[in-house]
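Participant: just coords:
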């Protein structure tokens, strides 16, 4: 057994085993689809599930084993942070193509350390309540982009629970949590309109509070409810008593958190660009090990992609999307009217499809995406319009009018889903170049290889197992 040291693939910017820059700007030329697909694309574990299970494993009363976890920048940052707080993480042998299984042994939570959140919302919002349970100060900071992400709800929540937090009034990173080893808990009201992660972060730690937690959401909207259901399912699987007596209210009873062995589902949101590719290129894309039941919002792809004319079916444990002849083969994509308040993280991929449609589209329910890795609404509108699109920002989404797109540089804004959205557009539009495909390392370091070789059947050499992310 080896103590965990993340060893992800060396960044292969072109997905073919070479690392030289192909242009003066160092951009990644998005491959154009030239024939219908017949692809099987296996994906690594869910980021959302991996980071929830990592946190619960660190708070548990016995060791846990995570099978097929995600190995990415976000999960590596979570592991580094939990290790700094006193949890021991070790690698276990595995035949998983995407990395080792993990064994986590909880220890006494100790502060007097610092945590790098990177751009990971789960790290910056899940770990401050854990730091409050540690003894000693814990400093939080991250990438420059992380300092723009809303954090006031987390900071104010901890203060309302009696925790000392120092942020100089910013309501954003950087800040410092002064843990005393215990949190009283009790009743708490918050406005989590900006992110469901504010709710999940408190629920994950609440069983360790002296009085548990009665949490009430006071805002008018609450995005991404499936992510809260995911948190509740993970807690219940570890023996925690948690229930929701009414919409927007959650009750967690104090008590132990059990260690357990858990197999992490594939990341269904990361499946979005690959399944969308079938709509553009035509042919079929199959994602194996698709769960029959799940709280992941990526499961909504099965009902959303048919709006673009695709056929979706399950074959055994796989989800298969059939795009017919596809846009590249001459089929026009219909415009759509979609409310994505249930799963906003799917929006970049679906907006990319809508930009290629022959009719107008409206994609709404996603105002909260302005507070993600970047302002995704502004970023998508800017990049599509730069390539000739006609995209207008709405209060809670985007309106798209049909327009022919042309090539150009697509900026990723240090946002993994912006980068993959550009790759979707590039399937149908020549000369699209992604300025920073490496940002996909946040949740899917293997994206260039999977896109070129597994999806499109282009030559690609295996990636070397050298560190990219840390």
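Facilitator: Great, that's in hand. No experiment lies behind these values; they were computed from the predicted model shown.

Participant: Could you use CA atoms for every contact and neighbour count after this?
Facilitator: OK.

Participant: and the closest residue in space to residue 121 that isn't next to it in sequence, how many neighbours?
Facilitator: Distance criterion CA to CA, 6 or more residues apart in numbering; nearest residue to residue 121, sequence neighbours excluded, is residue 197 at 7.4 Å. Using other CA atoms under 10 Å, residue 197 has 24 neighbouring residues.

Participant: Contacts only, for residue 197.
Facilitator: 121, 122, 125, 126, 227, 228 (CA atoms under 8 Å, 6 or more residues apart in numbering).

Participant: how about stretch 439-452: buried residues?
Facilitator: 439-452 (16 or more other CA atoms under 10 Å).

Participant: what about it, how long is it end to end?
Facilitator: 17 Å (CA to CA, to the nearest Å).

Participant: quick one: the helices in the stretch 151-300 of the chain?
Facilitator: 152-160, 197-206, 225-237, 272-281 (DSSP state H, counting those that start in this stretch).

Participant: for those helices, which one sits closest to residue 130?
Facilitator: Closest of the helices of the stretch 151-300 of the chain to residue 130 is helix 197-206, at 6.3 Å (criterion: CA to CA).

Participant: tell me which residues in the closest one are buried?
Facilitator: Across helix 197-206, burial judged by 16+ other CA under 10 Å covers 197, 198, 199, 200, 201, 202, 203, 204, 205, 206.

Participant: Okay, one more to line up with it:
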């Protein structure tokens, strides 16, 4: 892996038990689904309490390129759809939702739409989506790479129909095809043929978002989703807090024996991050949800965790950090697909925790983590926001941890360093400024 020149952030060490309330911004997953559906709807929509961070700003700009008007309104944004246009360039950054949700919409454009992104984005698999769009009638020029950069040559409409794909690398392959499917002439039937799709809750989230907007979806048959053609109803929708982004803050309570509260935690949700309630309890925390406030209290006992995280892989980095300082061995399973995320998260977690003196071993489908005394050192982020969050968690109890490129957390949290320092009751550490200029303004 190449040496990074990104700045180092001295991760604050907790001086005692934390005690605070953390207002977590809106869910990235829900925000970007709501934005895409609003841009395809039959009239203007309001998206309230959206996340405004790099990934969602990239989505907003992409939808503007395709013709939608997106303006600040009330406590969110107003999206006014228009016929999908071509002749533009979409910057995907490192956002999987942009690179996988927007090309199926671009296939409806009346002209070419070019896609590219950050250097590492060119390594993320895209052939499943691109080949599926070709099978549905789209013309795509990717020079045979099956990855960014590529051009979708829109013809103003797409026939649609039935396709079979292998979505075992990412649930986003399915969601991306379903989100635009109602606008295709014959709708779309997606059948998955392969090992189980990871993060099934994200597909459930997509199906629920479509049904909420009046789209007819049949998901009764295993591994098959049918979206009927028709209008997408405009909606005034409120985005839930991003439960996965609550993970490092809740982990701080577990590690320091403190208490962290997160308001507006939904009683029922399609977000995979809701699994934190069970997972953190299994790691020794006292967890309660009362009147919409989730409270996690550390007990001073951080237990090991043996869990299949196939459906909640995004929680792996923070859970691995907790496991690295627990008093028992842990086994995190079912997450081989994380090798294809922003970085190879399994290799990255093993390398960085072991670099601090840890004992982490990659397995075929996850990580085996054994207790070991950790020491000061640099924790690299690999331009991956979840990795940076994991480094911050370790720094709570390991003095001298320096997280490389903490600003990468702006992908899903506009000011993670400021929120982290506020929870600890400390001044913001130097080097923690989020790179807010990297995404277009909403």
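Facilitator: Thanks, I have it. None of these values were measured; they are calculated from a predicted model.

Participant: Give me the TM-score for this pair.
Facilitator: TM-score of the superposed chains, computed with TM-score structural alignment, normalised by the length of structure 2, equals 0.96; 433 aligned residues with a CA RMSD of 1.5 Å.

Participant: Show me which of the contacts of residue 197 of structure 1 is closest to residue 40 of structure 1.
Facilitator: The nearest member of these to residue 40 of structure 1, counting by CA to CA, is residue 227 at 27.0 Å.

Participant: Give me the aligned partner of the closest one over in structure 2.
Facilitator: Superposed on structure 2 with TM-score structural alignment, residue 227 of structure 1 falls opposite residue 202.

Participant: So its match is in contact with residue 310, correct?
Facilitator: No: using CA atoms under 8 Å, residue 202 of structure 2 is not in contact with residue 310, being 11.8 Å away.

Participant: which residues touch the alignment partner in structure 2 of residue 58 of structure 1?
Facilitator: Residue correspondence to structure 2 (TM-score structural alignment): residue 58 of structure 1 is matched to residue 39. Listed by CA under 8 Å, 6+ apart, the contact set of residue 39 of structure 2 reads 63, 68, 79, 80, 81, 82.

Participant: lining up those residues with structure 1, which overlap?
Facilitator: Comparing those with structure 1 on both residues aligned by TM-score structural alignment, their matches' CA atoms under 8 Å, the contacts found in both are 63, 68, 79, 80, 81, 82.

Participant: any idea how far residue 71 of structure 2 is from the residue nearest to the fourth one when sequence neighbours are not counted?
Facilitator: If I follow you right, that is residue 80 of structure 2. Leaving aside its sequence neighbours, residue 80 of structure 2 sits nearest to residue 44 (CA to CA, 6+ apart; 4.4 Å). The spacing between residue 44 of structure 2 and residue 71 of structure 2, counted by CA to CA, is 11 Å.

Participant: Can you pick out the residue with more neighbours from the two?
Facilitator: Comparing residue 44 of structure 2 with residue 71 by neighbour count (other CA under 10 Å), the higher total belongs to residue 44, at 20 against 14.

Participant: what number of residues lie near the closest residue to residue 452 of structure 1 other than its chain neighbours?
Facilitator: Nearest non-adjacent residue to residue 452 of structure 1, counting by CA to CA, 6+ apart: residue 458, 5.2 Å away. Neighbour count for residue 458 of structure 1, taken as other CA under 10 Å: 15.
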